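**Student:** this one's sequence-less:
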């Protein structure tokens, strides 16, 4: 994998430390390590795709990963003529902490000033790249992988029980926490400064949801222009595209085909399982844009093959099962000779496409009813003794209960860790070691930090952090890199995000119609069948297949048997999940079984 890492602070055996941290980061084999170290600091970069490098000059060291665009003409020229890491170093000397505001795109960088014993770390606006750090006394350690940071002898690999709880709750370990005590991850749009042995954090960028009022035609023209620019900038030699048949991937293929004036190679994954396969929509888009389609139907045996790949590719446990089709899709592209793929991730989170946005409107409408009427009539009826458990009052009771939870916690009503009493799910020792309320507090902090009082905007802002930066981008980035592919996200181009954020809120979700503006503005580009399709996703029939395909079932059984020894989840609850999965709830319980299985697989692969 591509990566950067380094430290600021005295370390005598600095050359050995560079090697130690590089080995821990699981960098791509055979790719040279660009490094510079001294007793006072060290920086290093390894880049299979040519997007990471270091630059040391005049007592300053810059370490960069990503493909930033510099808005300053002189810095842009430096980046083009030499390397973006050089532009970061020179830009820091000229602009200091203002530098990231003069950059757009995907990037993470560190600037070290050893003579001042200070440093600065920065992450891009959407979290397309990754950066983490640890402070120990007067030392600062950083890296794009938590493994390289933890490999520094001042840090270590002590697992934080709270991170395990967060993983079970979110199916990933959301920033700023990491799996290891003392190691923190940067949030999207965040800047971390290290001075006088102290850490300070701030956001150099905030999503601005101030609506811009303009005629629909004006918004549409600007949107189509930005889409064309973003796709052209993301394109390049040996570039193909993901095509799931959803709105976003179809938009990217359509826009790329139009920009090129030529067919695009597209890669799609199918599933021979009822309710999971969307190949008909991918074929619909491929036919519309006359693309060169490449299809692969995933088999249960492929999941068995992918499990160790996933366990080895991520630097923390990762529990999103759609990593499997993502990997095989990227692998097919690589085998066909492609080096880059365009993905449609981000459209739901900036244009109002997630089904829960419309669903939550129904709950929020409850608070338009006068409070006296709610308290004195509706809620007493919903709780009538002996009747509230019967239809239709049971539905009314459930509606009232969920509405009164309030956002954003209402979004987690069906979370496994809320649906089951914790003392039945987790061991007593583990419960004592964690703060269950911390996960909810993390959701509330991001929701309330949104620069808007519109709950639709607040939910999209929440999803930019937890659904996109912490989950989907990690999924796609790691799986494409594992397959030897670099990925680009045109819908997450900073210009596109800024445009979408300024749309009036009813352009995002109008009534119960998701992505109203997006679909209306693309009505001439997208097939009607895709515009009108229901939301699906890149799901995986793991729950069903693990009960039908013995090798996969054996992997599940062996993993959960080993996991019982960890002392985190009640063994009886693990047995309960397996039993329920064998019945009519295979898909529902299959989600948590996958999450636990991948946690155990990751721990074993990383010697824990």
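**Tutor:** Cool, got the structure. Keep in mind that what you see is a predicted model, and the values were worked out from it rather than measured.

**Student:** could you use CA atoms for every contact and neighbour count after this?
**Tutor:** Fine.

**Student:** relative to residue 168, how far out is residue 553?
**Tutor:** 21 Å (C-alpha to C-alpha, to the nearest Å).

**Student:** who has more neighbours, these two?
**Tutor:** The residue with more neighbours, out of residue 553 and residue 168, is residue 168; 22 against 17, by other C-alpha atoms under 10 Å.

**Student:** which residues does that one contact?
**Tutor:** 417, 595, 596 (C-alpha atoms under 8 Å, 6 or more residues apart in numbering).

**Student:** ok, and the most crowded of those?
**Tutor:** residue 596 (24 neighbours).

**Student:** wait, it sits on residue 560?
**Tutor:** Yes. Using C-alpha atoms under 8 Å, residue 596 is in contact with residue 560, at 7.2 Å.

**Student:** which residues of the stretch 451-600 of the chain fall in strands?
**Tutor:** 486-488, 509-510, 513-514 (DSSP state E, counting those that start in this stretch).

**Student:** ok, back up a step: in helices, which of the contacts of residue 168 appear?
**Tutor:** 417, 595, 596 (DSSP state H).

**Student:** nearest to residue 291, of these?
**Tutor:** The closest of the ones in helices among the contacts of residue 168 to residue 291 turns out to be residue 595 (C-alpha to C-alpha; 35.7 Å).

**Student:** comparison target below:
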């Protein structure tokens, strides 16, 4: 559907440069789009393609530029140039004026690369929210980049070597977080980051930081009116194709996008919803409430256990790195349904929780943070000694809960967020083989979390958690999920709630308006209470959760695929066979939902390895 790649360095001839670039493209897509563009030189090559978004290459002297995305500029002249010619031409103009600081004036969702053969440099960057991605490597005085790891390792100067650390990080996060990648010596840009290749070395820098407000007056009415206008503007920027539809889970975000789309359409807006014939998972009732409320043309599909069996190999092959978010299955089924109905562009509601404060852990962490308000003398001299030393406390429910609360409250953020992580529920030596552990730093996941948690000037724990989730929950996980599954289904996807103006607006809301007491998304829900159905505002969050753990117990083809995958994984030397046996037994003994999560993650690791081995 869309992507870009390129390389710079060495002394090749133009025929070989074309061969190298074409091989990178072939590794990234089986479908040659009519929009495919490419440029080659004696020591470089670039290519770009996209069916919906802008994709363009531009050559100006020894300057070669490639860009893909839905871009707009904070400069009228550059916007006009992009419309008259191409976005790549606008980048060339901006770069010639401002150098790498041109990125500060470039907005929207994009990935861009500039090769300056005269200066011997290459620059790559992605958008502020990480909607697009870029992987890169710098072997043998070359610089290689692409929107997937597949493109980078297809270059003849690269080796396809799995990085054990990335396997460990995947099992911790259920995806491979940036800046690492599944392959050794291949890195990924973080949201709002650029990388400059010069003199054989790569230097990364952030060209943008989201500024949060830690306090401020409410100004509720004015903010409410601003949000409503921003939603309309974001929708206009997002709807770049007439054949447009919207994901609709029935939650706050998807209902908002469906509603704004419906209001702006001259005909009933097309919405697409997924259901499950499993207790506790089906949200179709809420999707129908929203559809009726806004008068949308609703399309529905119920995912079956056989759909899961059929889709697992497709997902494993589609991702360029192991990916363990099980809701990729219903996301693909929903996007596929849209494609079958003639939709070319889908609007997704992802991002609302991470900018307006909608994840349950924000309220939960406020409870733990309140422990610091207890006088230190009382905590250290009485509460903590008593709770840790009182015999028989585990048999008294109220005191057992208090002991657990104190123990967790003593763990600083962001480490406290991962208290229940599978990799913390047992020691590394119980899960992994000794040979594997010798190759990894099992503290790296926490180090990555701490780095991002501290990468904001805000002192508010709510704002710091939001900043953390923009990277790990959104850019590293949810956006990868939706982007890749929509591409697999053959539709494009845009994210109106991640419009930069909305993100900036939300960041300037005082934390007390995002999470008021223990009320999540307080401002957003209050501001839209006359717009959204009441049932939407009061429902608990769920999304496209997959009942994998439940279905695996009862549907034999799914059980066989899972067990076969875990059996094959045993032989790779990562995981101890005893741990896999215990996991299966715990799943069978009545904890299907909880242990089904880790089983899925391990199964998808093995499936990915099988589909991406040389």
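**Tutor:** Great, that's in hand. These figures come from a predicted structure and were not determined experimentally.

**Student:** which position in structure 2 pairs with residue 581 of structure 1?
**Tutor:** Aligning on TM-score structural alignment places residue 581 of structure 1 opposite residue 587 in structure 2.

**Student:** wait, what's in contact with that match?
**Tutor:** Residues in contact with residue 587 of structure 2 (C-alpha under 8 Å, 6+ apart) are 549, 593, 594, 595, 596.

**Student:** try it again at 7 Å.
**Tutor:** With contact set as C-alpha atoms under 7 Å, 6 or more residues apart in numbering, residue 587 of structure 2 has these partners: 595, 596.

**Student:** what of the one 10 residues further on?
**Tutor:** Contact analysis of residue 597 of structure 2 by C-alpha under 7 Å, 6+ apart lists nothing.

**Student:** so what corresponds to it in structure 1?
**Tutor:** Using TM-score structural alignment, residue 597 of structure 2 lines up with residue 591 in structure 1.

**Student:** do residue 295 of structure 2 as well
**Tutor:** By TM-score structural alignment, residue 295 of structure 2 lines up with residue 290.

**Student:** before we move on, what about residue 496 of structure 2?
**Tutor:** By TM-score structural alignment, residue 496 of structure 2 lines up with residue 490.

**Student:** residues near that match, how many?
**Tutor:** Around residue 490 of structure 1 there are 28 residues (other C-alpha under 10 Å).

**Student:** separation between the match of residue 581 of structure 1 and residue 364 of structure 2?
**Tutor:** With C-alpha to C-alpha as the criterion, residue 587 of structure 2 and residue 364 of structure 2 are 27 Å apart.

**Student:** before we move on, what about residue 588 of structure 2?
**Tutor:** 30 Å.

**Student:** which one of those two has more residues nearby?
**Tutor:** Using other C-alpha under 10 Å, the more surrounded residue of residue 588 of structure 2 and residue 364 is residue 588, with 16 against 12.

**Student:** I'd guess residue 300 of structure 2 is in a helix, am I close?
**Tutor:** No. Assignment of residue 300 of structure 2 by DSSP: H, G, I helix; E, B strand; the rest coil gives strand, placing it outside any helix.

**Student:** chain neighbours aside, what residue packs nearest to it?
**Tutor:** residue 273 (4.9 Å; C-alpha to C-alpha, 6 or more residues apart in numbering).

**Student:** that neighbour pairs with which position in structure 1?
**Tutor:** Checking TM-score structural alignment: residue 273 of structure 2 goes with residue 268.

**Student:** mind listing what its match touches?
**Tutor:** Contacts of residue 268 of structure 1 (C-alpha under 7 Å, 6+ apart): 242, 243, 244, 282, 294, 295, 296, 329.

**Student:** cutoff 6 Å now
**Tutor:** 243, 244, 295 (C-alpha atoms under 6 Å, 6 or more residues apart in numbering).

**Student:** neighbour-wise, which one of those leads?
**Tutor:** Going by other C-alpha under 10 Å, residue 243 tops those with 31 neighbours.

**Student:** what is the aligned counterpart of that residue in structure 2?
**Tutor:** In structure 2, residue 243 of structure 1 lands on residue 248 (TM-score structural alignment).

**Student:** contacting residues around its match?
**Tutor:** Applying C-alpha under 6 Å, 6+ apart, the residues near residue 248 of structure 2 are 254, 271, 272, 273, 287.

**Student:** swap the cut-off to 10 Å and go again
**Tutor:** 254-259, 270-274, 283-284, 286-288, 290-291, 298-300, 334, 347-349, 543-544 (C-alpha atoms under 10 Å, 6 or more residues apart in numbering).

**Student:** check residue 381 of structure 1 too.
**Tutor:** Contacts of residue 381 of structure 1 (C-alpha under 10 Å, 6+ apart): 374, 375, 387, 388, 393, 396, 397.

**Student:** re the thing from before, how close does the match of residue 597 of structure 2 sit to residue 409 of structure 1?
**Tutor:** 20 Å.

**Student:** now do residue 528 of structure 1
**Tutor:** Taken as C-alpha to C-alpha, the span from residue 528 of structure 1 to residue 409 of structure 1 is 35 Å.

**Student:** just residue 603 of structure 1 next, same as before
**Tutor:** Residue 603 of structure 1 is 30 Å from residue 409 of structure 1, by C-alpha to C-alpha.

**Student:** list the buried residues for stretch 548-566 of structure 1?
**Tutor:** 552, 553, 555, 556, 557, 559, 560, 561, 563, 564 (16 or more other C-alpha atoms under 10 Å).

**Student:** in three-state terms, label the aligned residue in structure 2 for residue 376 of structure 1 for me.
**Tutor:** With TM-score structural alignment as the matching criterion, the partner of residue 376 of structure 1 in structure 2 is residue 381. In three-state terms, and counting by three-state DSSP, residue 381 of structure 2 is helix.
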